[in-house]
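Undergrad: Show me how the following folds:
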Amino acid sequence: MIEFELRGEFIPLIQLLKATNLVQTGGEAQIVVTEGQVKYNGSVDYRKRLKVRRGDVVEFGKHTIRIK
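TA: Below is the predicted model of the structure:
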């Protein structure tokens, strides 16, 4: 599990995937989101501009990110 310390009100999903080094580029992040490879709070979510906030959980592959 990855614990991500949020410093503002939210972080866009694509930036979160890059910040946690689960993808190399923003383009790669957009692809995995649009292909339905990312779960947001337990459900597949296709929104690239999704605002992730404290308390949310994002899953990608074998990785789980909890937002603090």
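Undergrad: Please count neighbours and contacts with C-alpha atoms only from this point.
TA: Fine.
Undergrad: Give the other helices and strands that the longest helix that the chain contains contacts.
TA: Criterion DSSP state H: the longest helix present in the chain is helix 26-34. Secondary-structure packing of helix 26-34 (3 or more CA pairs under 8 Å, 6 or more residues apart in numbering; DSSP states H and E): helix 13-19.
Undergrad: please give me the structure for this one as well, since I'd like to look at both together:
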Amino acid sequence: MQREITNVPVVRTPIRLGQFLKLANLVQDGVEAKIRIQHGEVQVNGMKETRRGRQLAMNDVVEVNGLACRVSLQQE
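TA: Presented below is the predicted three-dimensional model:
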């Protein structure tokens, strides 16, 4: 079964992983983002990511707790 991926529009890339988690409502705040990333609960493009400052580009897919969001460009 294929997982549903939600597109999350951003104004520009790159965007840092911690910022994107908040923007996508995958976490409530920066503290939660930091903890989840440090504990290895976040995946980027299917790989565990432990760097909060990881730079995300267009079409990167971020996953937390079975929820997946794709970085997309905000339409003007």
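Undergrad: what's the TM-score here?
TA: With the length set by TM-score structural alignment, normalised by the length of structure 1, the two chains reach a TM-score of 0.91; 68 aligned residues with a CA RMSD of 0.9 Å.
Undergrad: quick revisit: what stretch of structure 2 does the longest helix of structure 1 fall on?
TA: Under TM-score structural alignment, the counterpart of helix 26-34 of structure 1 in structure 2 spans residues 30-38.
Undergrad: how close does the longest helix of structure 1 sit to structure 2?
TA: Compared with structure 2 after fitting, helix 26-34 of structure 1 deviates on average by 0.4 Å (mean CA distance after the TM-score superposition for structure 1).
Undergrad: Stretch 10-26 of structure 1: which residues count as buried?
TA: Going by neighbour count (16 or more other CA atoms under 10 Å), the buried part of stretch 10-26 of structure 1 is 11, 13-17, 23.
Undergrad: circling back to that earlier point, just checking, next helix/strand downstream of the longest helix of structure 1?
TA: Later in the chain than helix 26-34 of structure 1, the nearest helix or strand by DSSP states H and E is strand 38-40.
Undergrad: neighbouring contacts of that next one?
TA: By CA atoms under 8 Å, 6 or more residues apart in numbering, the surrounding residues in contact with strand 38-40 of structure 1 are 32, 44-46, 56-61.
Undergrad: Now, those residues that are in strands?
TA: With strands taken from DSSP state E, the overlap with those comprises 44, 57-60.
Undergrad: Can you report how many residues neighbour the alignment partner in structure 2 of residue 6 of structure 1?
TA: Alignment note (TM-score structural alignment): residue 6 of structure 1 maps to residue 10 of structure 2. Neighbours of residue 10 of structure 2 under the rule other CA atoms under 10 Å: 17.
Undergrad: that older thread, for the longest helix of structure 1, what is the distance to the chain centroid?
TA: The chain centroid and the centroid of helix 26-34 of structure 1 are separated by 10 Å under CA atoms, centre = their mean, to the nearest Å.
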